Each structure stands twice: as structure tokens, then as C-alpha cells.
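Visitor: Got a predicted model here, sequence first, then my questions.
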Amino acid sequence: MTGITLIISFVIAIIIMIWSIAKLKVHPFLALMSVSLGLALVAGIPLDKIPALIGTGFSGTFKSIGIVIIFGAIIGTILEKTGAALKLADMVIKFVGQKRPELAMLIMGWVVGIPVFCDSGFVVLNPIREAIRRKIAASPVGMAVALSAGLYASHVFIPPTPGPIAAAGAIGLGNNLLLVILMGILVSFPVLVASYFFAKRVSKTIVISDEKDSDDAIYQSYDELIKHYGKLPSGFLSLAPIIAPILLMALGSIAKIMGLSGDIGIFIQFLGNPIIALAVGVVFAVLLLAQSKKMNEFDTLTNDTLKVVGPILFITAAGGVLGNVITQAGFVEYIKENAHIISSAGIFFPFLISAILKTAQGSSTVAIITTASIMGGFEASDSLMNALGLTSDMAAALTVMAIAAGAMCVSHANDSYYWVVTNFTKLTPQQGYRTQTALTFIMGTVGMLTVYLLSLILL
């Protein structure tokens, strides 16, 4: 199959996948695998090659990024369960001060959202938001919007959350996660600034009905949350599981750039490998458990984490299958032959694909993983990355950021995070569209504009 028929088949396959996930509630793993098989058959790939094609796409993804995703998720779970996430939040509040509640919530969410899923992060930090609101009579809507934005920004832009890690692996940056982390931090800054001003604005325009709970009940709920964790861990151990892997990856990158050789150079680059660096992060997380006297919960926490991260791994691997089928079907070759048609889209192409997937089916992680799988590796001659001319490490990192920005646009009724934010803030669905949906549209748009400006400078 060649030409326009191939393009039509691809578009139909994506529509069927979105429809299956969004309307029929088919699990993304099954939807991706089914669409991959169907597309392989329609594209005329020989039957005897299809099983190996599926197996290669599936196993290749696990090999490149699976362990990193698991380690990152374990770190996040331990930070949440030991109260380290609350400790980080308290540190942010002391740093920013209670006179700027929206800013405090924004930074708090951004820090905690790096290792913790945004849904869980909002639930964990919401009592702090409530307590601060009652204490200084701040706008509950403005603080909630700021907290949501901070969590969401780091959730989509900065590893070790599974989405950007998986995207980095699919794009070909699995061994250079530090670059993705640094670009994620850089791109998230303008997004956070825009979110802060939006939060300040909605705090004056949207009012919710007063909660029936008394001030004492709010304080009591916060005190009970602290008592649940017991004594909060130290600031050092709360930060170490996040900071240690970043520092090790930075040292590894420096050693590689400087061309250090010999035993020392090999050892530093060994420690800087994302798998080893995150393994060190897990070690610090275990020390955190020991300090919190919760080592007896380690096995349970690990099992719970694997249950959560398992579907993400399978979706990631299924996305690798789809990407492999797309490549072998000849779609990329056709794009290359007609590169002049889409070359003007450039870095906006992955953003648009990701935004369509996010808006249609609701999950940012699924949108990120699927889009990255479609784009393929930046070093592969038969990938969309190559067809678009995005063939350097920096171009690949910016592509991950463009995909992440698209995966923000937009959060609405088919997104679980939308309902977490609106329900805990006591917003009506209509107010949710004016706050959470509008916020995520602004965040995604500002994120993509930032990526575009960086591409003009760095590419």
C-alpha cells in the first residue's frame, strides 16, 4: 500500500483507537494492540512477518525504558507514603511565605509533582491548601488552580514521571534523561508564570459556595494527616531520592562531554546511567522508609507501585508496537517523499498529534506515549523524526517537550484529573471548564510557544 491510501488508513486507525478508548472504554493497551494488528493487515505486511514485528516493538520498549519507569514510580510512592511529599511542601511554604498563597501552591505542586502523580499529589496537598486558606482568608479557587498547575507542569514535562520517561525512550533519549529533565525544567518556567497570573485572575472572578466545614474541622483534618505519617522525615532525605539521580546523571554527562577515560571515567558514566542513577534514588528512598520506621511496608509499597505502573508499562510497549507497524507499513517513507508538505509544521507536528489524542481520550500519559511512539527514534532513518529533520539530541528533547505540551490541551470531563481538582475544590462542572480546562489550554499553548522559541535558538 502506498500514497494517499496509506495516509487514509493511518488516520482511520488513529480515529478507531481514540474512539475505542474514549467511547467504548476499551483499555488503551488493547486498543493500541488491536489497531496495530489491524493496520499491519490493511497495509499489506506479510502475515509471516507480523508476529515478529509486534514482538520486536513490544520488547524493544521494555528494554530501553521499562526499569527506569519502575524505579521512578517506586521513588514517588515512597515519598508520598512516608510524608516526604508533605515535608517538601512545608519547605516550599517556608521559602515563599504565606503572604503569596498562589505562588506557594504553584511551587509546592511543581516540586511534589516531579516524583508523584498529579492526581495523588493534589489529594495529598489539598489539606495544606485548605488550612492556609482558612488561616489567611485566601481565595480557595486561586490556590486550587495554582496547585493544579504546579502539579500538572512537572507531571508532563519532567521525569521521573512515567510519561516523559517513556517519551524519552521512544524518541531515543533513554540514555540522556538529564537533557530531558533540564529542558522540562526550562520549558515549565514560562508555563508556571502564565499559570500564576491566570490563578490570580480567576481568584477574583470565580466564587464557590462556602464549605459547611468549620475552621476547626479543617485544622483537624490537617493535623490528622500529619499524625498519620507520624514525625515527618528530614528535609535532606525528602530531597535526596530526587536530587541524587539528577546529580549523578549530570556528572555522567559531564564525564562523557569531557571524554574522561580509564576506570574513573567508566565508573562516573556508570553511575550517570539513568537506570543506575534512579537505583541510587531508590536506595535513598529506602533509607527514607527506614527513618520513618516503615521498612515493614516496603514489600507492600513495591507491590502496590508495580500494580499502578504495570498498565503504564504495557501501554508504553503497545505504543512501541504501533510505532514499529507504522514504520514497516511504509508510512514514514511516504512522508519523506512528501516532506515539503509537512516540513512547515516542524516541531508543531508532534504537538498537534498529542493535543488531539489528549483531548479525545483524556489521559496525558497515553497521549504522550502514543505520540512519541508514532514519531520514532531521532537516530532512525525510517522515523518521522528523521522525516521532519529532528535528528539531534536537542531536537529530540524539544520534541518530547512539544509532545508534553500537547498532552496538556485540554483537561476536561474525560480526564480523571479534571474531576479530582473540581471535586476537591467544590467547583461545579461549569466552573471546572472555566478554571481547569482553560488553565490547561493556556499551559499547553504557552509550553508549545516556549518550545518553538527555543527551537529557533537551539536548532
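Guide: On my side now, so go ahead.
Visitor: going forward, measure contacts between C-alpha atoms and count neighbours the same way
Guide: OK.
Visitor: Against which helices or strands is the helix or strand containing G121 packed?
Guide: Applying DSSP states H and E as the criterion places G121 in helix 118-136. Counting contacts by 3 or more Cα pairs under 8 Å, 6 or more residues apart in numbering; DSSP states H and E, helix 118-136 is packed against helix 84-96, helix 101-112, helix 140-157, helix 215-229, helix 416-425.
Visitor: go again using 10 Å as the cut-off
Guide: Applying 3 or more Cα pairs under 10 Å, 6 or more residues apart in numbering; DSSP states H and E, one finds that helix 118-136 contacts helix 67-81, helix 84-96, helix 101-112, helix 140-157, helix 215-229, helix 416-425.
Visitor: And for A217, the neighbour number?
Guide: Using other Cα atoms under 10 Å, A217 is surrounded by 12 other residues.
Visitor: my read: G272 touches G281, true?
Guide: No - assessed by Cα atoms under 10 Å, G272 is found out of contact with G281, at 11.8 Å.
Visitor: Please identify which of those two sits among more neighbours.
Guide: It is G272, of G272 and G281, that has more neighbours when counted by other Cα under 10 Å, with 28 against 25.
Visitor: how far away is the more buried one from S261?
Guide: Counting by Cα to Cα, to the nearest Å, the separation of G272 from S261 is 14 Å.
Visitor: mind listing what's buried in stretch 54-64?
Guide: Neighbour-count burial for stretch 54-64 flags I54, G57, F58, G60, T61, F62, S64 (criterion: 16 or more other Cα atoms under 10 Å).
Visitor: Excluding covalently adjacent residues, which one is nearest to L103?
Guide: If you skip the residues right next to it in sequence, L103 has Y196 as its closest partner in space, 6.7 Å away by Cα to Cα, 6 or more residues apart in numbering.
Visitor: V112 now?
Guide: Closest residue to V112 apart from its sequence neighbours, by Cα to Cα, 6+ apart: A85 at 5.8 Å.
Visitor: Can you get me a residue count around the one you found?
Guide: A85: 29 neighbours (other Cα under 10 Å).
Visitor: cool, and the one 5 residues further on?
Guide: Using other Cα under 10 Å, D90 has 16 other residues around it.
Visitor: take the one below as the second:
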Amino acid sequence: MLDLLVLLLGVLILLVMIIKFKINTFISLIVVAVLVGLGLRMPLGQIPVSIQNGIGGSLGELAIVFGFGAMLGRLIADAGGAYRIAKTLINSFGKKRIQWAIMLASFIIGIALFFEVGMVLLIPIVFAVALEASVPLIYLGIPMAAGLSVTHGFLPPHPAPIAISGALGANPGTVLMFGIIAAIPTVIVAGPIFTKIARKWVPEAFVVKTKLSAFGEIKQWELKDTPSFGISILTALMPVILMAISTIYSIVFNNGKPFAAATTSILKAGKVVTTTTYPTSVIENIMMFLGNPVSAMVISLLFALWTMGWKQHKKTAEMMTTVVDSVKSIAMLLLVIGGGAALKQILIDGGISSQISEMFKGSNLSPLILAWIITVILRVALGSATVAALTAAGLVQPMMANMSPNMAALMVLAIGAGSIAASHVNDAGFWMFKEYFDLDVKQTLKTWTVLETIIAVVGLGMVMLLSIFVH
């Protein structure tokens, strides 16, 4: 219980540093990570190692994905492609239904892409749509984030649902089927419906912006000077297409599990020897390559250099200026995400998850509700949705002995819903939403944190409703 108080005190100190004293977010996160590590009685030498591992583990892949994603988005915007997509969407759906169009697009894209990748790719297009429709960015941003979050927490082939399915012996195909049924009403409630409430609750966040610090200013365009809608949308969705090809192939030929390298460790001559083996099939190696966000972004950026650059008769030097400017705009965003990951790692290495598991021994609650509660507490304490979900799956495994395959699938969804709840200052997604939408911490807590909690609560409600009909 003392360690949970340390966590609460750490969060309060962080909020005071950022909100009251206006200290840089990245500096505040690192300072609080050290203080929390001391409060959790971690060895002094372990604290900097945990911070380093947290930042390295988070930014190892994200640095490339975010960097190339920012370059891709800026190339599309600076060539007029984002404007063309925005204009076409508004003309097709009308301003009154544009929010639903963005939510649907985000949901579809979110099935194939990780949350972070989807956010990076969609922001420039959603920003262009918001400007053209003269609506606040967050008016479209909430439905966009809802679509991406729901798919991230509920639907295979995302890492957490796949990993939990494996741990609990659930069929990923069944999880996907039930997940879509639960996800549709959840995303509607958390998207367009919550936006109406948030607009009255946090009116200061709903202002029309012409410039974002994490993206820059959108140029003004004449439609005749922009690339065609077909080539613009193909360029924007290229990472989605590449990863979807891999996803569909894995569903058809690999029971929904993504192709991955296998790592084995053996004791040899007193030393642990780790070996990594890759799929022997050429087609499986290709699918593994296409399905990786890093390679998908690299291919997509090269494609964008041609479609949004050379094909539009742009000079290479001009495109490289765009590339450099795009990376400058996300530098602090990357540091802030790394700082959030450092705090998360301190909490994990400090052993808070094991204390939480002890709190629920011998409980008589419904297994689905109990799994959800455990996951929510882990999510609030640890920050990472994936870590919370996997830790919870390990804790609820003893309850799975007499469960049918269908109920096992619902257990995966209950844990997935809980893993999204109450995202706050120890979650990288919190800082990502704050920086991209130019919000302060209070506004982010009132919008993003509430949005994620609504998804978790409505998601659990849908799981319990399904459990009435599924045995």
C-alpha cells in the first residue's frame, strides 16, 4: 500500500511541476521518475538503468516510425495532397457528417496499424480537414483517437489482444469477431457522442487553430495545383496497405498470429546463448517485413518522395527542406514520450504490479469484471496498456480452467478494455495527444483521459452483454 501512495505522490508532484511551475514536461518526467524510484526503495544504481531502458525500449522503434511518419505527412501536406484529401472528404460526406467519416476512416486504418503509427499518419490529414471545414481540430481528433484506441485495445492483430489470446488459449479469430461487435458501439459513444459533451465541458480546447507546434502551418492551395485524390490517398495509406497485406495473410494462413522471429536461450558451457531464427518460407519473410511498422514506413516514405515530390516536379533540395522541418517539429514530442516511458519502467521495475495482484486473492467477483478491475489498476499504476494487459492475463490464468473457448475470447476483450482506461501522465499516448493537439495538461486530462475511460467502461458493458448470449 505504501508503494501505491508513492505512485500517487509522484503523479501529484509531476502535475504541480508542469501546471503550476511550468517546468518543461520532459525534465519533469525524468525528475519524477528518479523521485518515484527512490520512494519505491529501488537500488540507486538501478534507477538510471531503468530510465535508460524505458526510454530506449519506447523510442527504439518509435523514433523511426515517428520520424518517417512525420516526413511522410509533411511531404503529403506540402505537396497539397492533404488538402486534396480534405476537400474530397468534405465534398463527399458534407460538413455535418465529416466527424463520422473521420471516425470510420480511423477505425478501418486502426485495424491494420499500431495506435502511434495511425496517429502520426492521420494528424496532417485531419488537420487539413478541420481547417477546410472551419472546425476545431479536437472536434475531429476525439473520434479519430477513439477509432484508433478501440482497435488497439480490442482487435487482433494488435500486440496486446494477440498476446493475451495466446496466454489464455483464446482463438484470435473469435476474439476479432466478438471484438468488432463490442467495438462498434464503443467507438460511437467515445467518439461523436463524447465530443458533444467535451465541447461543453472543455470549451477552451475547442478552438480553430491554423498552426500546430508538432506539425507546422498548412499552406493555402488551389485545388488545380494539388495531386489527384487517388495518388494522395494511396500515398497516405501506403503503410496501411502494406501492413494490411501482412495481416490478411497471417489471418488466412497463420491463425491470425503475426509472423515473427523465434528467440531461444540455452545454457552452453556455463553461459546463456541466445539464438534467433526467422521463418524459412520466403513468402513468410516477406510478410514479416511488410508487417513491421519500420519497414512499412521506409517503403512508404520512398514512395512519397516520388508521388509527392519528383512526380510533382519538385526539386530534391526542396523536399529535403520539408523533411528536415518535419523532424524539427516532433523532436520535443519524442523526448516527452521517452520521459513517459522512463516513468513507466520505474514503476514496473519497482514491483508495483506484484502488490496489485496480492490485493485480489480470493475475490468472489465475476471473472470478467475482476479481470477488468485488475487491468484498470495496473494500467493506472504502470501506464503501458500492453504491459497492464499481459500482467493481468498472467494473474487471471487460474480462473480459466473451466472456461469455454468463447468465454476465453470475452476474457481477452475484458482485459483489453481495462488496459485502455484512465490514461494519464505515465502513458506515452497521453503526451502524444497533448502535444499533437496543442493542449495543456488539464485539457488533456479532461478530454483524452476521459475518452480512454469511456472506452474501457463501455467496452466492459459490451463484454458483459455478450456474455449473456455466449457460453
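Guide: Thanks, I have the structure now. Computed from a prediction, not measured in an experiment: that's the story for all the values here.
Visitor: TM-score them against each other, please.
Guide: The TM-score (TM-score structural alignment, normalised by the length of structure 1) is 0.63; 382 aligned residues with a Cα RMSD of 5.2 Å.
Visitor: Now the common contact residues for G272 and G281 of structure 1.
Guide: With contacts taken as Cα atoms under 10 Å, 6 or more residues apart in numbering, the residues that reach both G272 of structure 1 and G281 are P245, I246, L248.
Visitor: My guess is the last one contacts L278. True?
Guide: Yes - using Cα under 10 Å as the test, L248 of structure 1 is close enough to L278 to be in contact (9.0 Å).
Visitor: Show me which of the two is the more surrounded one.
Guide: L278 (29 against 24).
Visitor: so what does the helix or strand hosting A168 of structure 1 touch, helix or strand wise?
Guide: Counting by DSSP H and E, the element that carries A168 of structure 1 is helix 162-171. Other helices and strands packing on helix 162-171 of structure 1, by 3+ Cα pairs under 10 Å, 6+ apart, are helix 50-61, helix 67-81, helix 140-157, helix 177-205, helix 298-328, helix 364-375, helix 393-406.
Visitor: of all those helices, which lies closest to T5 of structure 1?
Guide: helix 298-328 (13.6 Å; Cα to Cα).
Visitor: if we can go back for a sec, now the helices and strands packed on helix 162-171 of structure 1 as CSV including distance to A31 of structure 1?
Guide: Formatted as CSV, those follow (distance: least, Cα to Cα, whole Å):
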stretch, distance to A31 of structure 1
helix 50-61, 14
helix 67-81, 22
helix 140-157, 22
helix 177-205, 28
helix 298-328, 9
helix 364-375, 11
helix 393-406, 20
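Visitor: Which one of those lies nearest to A339 of structure 1?
Guide: helix 364-375 (14.2 Å).
Visitor: For stretch 30-44 of structure 2, grab the matching residue range in structure 1.
Guide: Per the alignment by TM-score structural alignment, stretch 30-44 of structure 2 matches residues 33-47 in structure 1.
Visitor: For that stretch, list every residue counted as buried.
Guide: M33, S34, V35, S36, L37, L39, A40, A43, I45.
Visitor: got it, and stretch 86-94 of structure 2?
Guide: Residues A86, K87, L89, I90 are the ones in stretch 86-94 of structure 2 that count as buried (16+ other Cα under 10 Å).
Visitor: what number of residues lie near D263 of structure 1?
Guide: Neighbour number of D263 of structure 1 under other Cα under 10 Å is 9.
Visitor: and the aligned partner of it in structure 2, how far is that from M288 of structure 2?
Guide: With TM-score structural alignment as the criterion, D263 of structure 1 lines up with V282 in structure 2. The gap separating V282 of structure 2 from M288 of structure 2 is 10 Å, by Cα to Cα.
Visitor: again with K20 of structure 2
Guide: Relative to M288 of structure 2, and taking Cα to Cα, K20 of structure 2 is found at 47 Å.
Visitor: likewise T226 of structure 2?
Guide: The value you get for T226 of structure 2 to M288 of structure 2, if Cα to Cα is used, is 35 Å.
Visitor: One more: I346 of structure 2?
Guide: From I346 of structure 2 to M288 of structure 2 the distance is 32 Å (Cα to Cα).
Visitor: Have a look at the two and say which one is more surrounded.
Guide: I346 (30 against 21).
Visitor: The more buried one reaches V49, doesn't it?
Guide: Yes - at 9.3 Å, I346 of structure 2 and V49 qualify as touching, with contact defined as Cα under 10 Å.
Visitor: Residue in structure 2 paired with S238 of structure 1?
Guide: Aligned partner of S238 of structure 1 by TM-score structural alignment: I233.
Visitor: does that match really touch G80, like I thought?
Guide: No - look at I233 of structure 2 against G80 with Cα under 10 Å: they stay out of range, at 11.6 Å.
Visitor: Out of the shared contacts of G272 and G281 of structure 1, which is nearest to I353 of structure 1?
Guide: I246 (29.9 Å).
Visitor: For that closest one, list the residues it contacts.
Guide: The contact partners of I246 of structure 1, by Cα under 10 Å, 6+ apart, come to 159-160, 177-178, 181-182, 240, 252, 272, 274, 277-278, 281.
Visitor: ditto for A130 of structure 2
Guide: Neighbouring residues of A130 of structure 2 by Cα under 10 Å, 6+ apart: 86, 90, 95, 98-99, 124, 136-141, 208-210.
Visitor: Over to L248 of structure 1?
Guide: If you count contacts by Cα under 10 Å, 6+ apart, L248 of structure 1 has them with 178, 254, 268-274, 276-278, 280-281.
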